[in-house]
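Asks: quick one: sequence plus predicted model below, questions after.
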Amino acid sequence: LARGIQHTTVRQAHRKYEPNFHDKYGNLVLLGGAAVFTAVWGYVFTQAGIEWGLSPVGRVTPKEWRE
């Protein structure tokens, strides 16, 4: 049994490394996702017409002071 395990270990160690999906396409998928993320949020911030309401300047009028 021990000899079989050693033989299997040696055989796996000598096997040539084959890149998997993440090795081949990982960076491409990451960059593609970042591009889509940026494009979608760029559209949302600039074109979607959402009133963000971040600043009250020009919308808030002061009331008259009462004594």
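Replies: Looks like it came in fine.
Asks: CA only for contacts and neighbour counts going forward, please
Replies: OK.
Asks: what number of residues lie near I50?
Replies: By other C-alpha atoms under 10 Å, the residues close to I50 number 9.
Asks: for the closest residue to it other than its chain neighbours, what is the enclosing helix or strand?
Replies: In space, and not counting its chain neighbours, I50 is closest to V44: 7.8 Å by C-alpha to C-alpha, 6 or more residues apart in numbering. According to DSSP states H and E, V44 maps onto helix 21-46.
Asks: dropping in the other structure now:
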Amino acid sequence: MYRFARAVANVTGKAVQQVRHGSTVPQDFHSKYGNTVLIGGAVFCTAVWAYVVTSTGIVWNMSPVGRVMPKEWREPEE
């Protein structure tokens, strides 16, 4: 029982030291790379949309009124 109590005290002491110094050894992926991945995704998305808007030749939201002429009406042949 004495060994167990000493081991628990040792582990608890190390945990307190880590919390006091603010250093926890295992870091998860999000805390390590989260902001970098977010910024990289935003830059990539902006770059792709900038290319699409400027280089592909797509005409955006242009109204066909006045350009599209209806075909002449034909009576169906019997």
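Replies: That came through fine. Because the structure is predicted, anything quoted here is derived from the model rather than measured.
Asks: just to revisit the earlier point, what residue of structure 2 takes the place of the residue nearest to I50 of structure 1?
Replies: The alignment partner of V44 of structure 1 in structure 2, by TM-score structural alignment, is V52.
Asks: in three-state terms, label T24 of structure 2 for me.
Replies: Following DSSP: H, G, I helix; E, B strand; the rest coil, we place T24 of structure 2 in the coil state.
Asks: and G34 of structure 2, what's its match in structure 1?
Replies: Following TM-score structural alignment, the counterpart assigned to G34 of structure 2 within structure 1 is G26.
Asks: tell me the spacing between its match and Y17 of structure 1.
Replies: Distance, G26 of structure 1 to Y17 of structure 1, using C-alpha to C-alpha, to the nearest Å: 17 Å.
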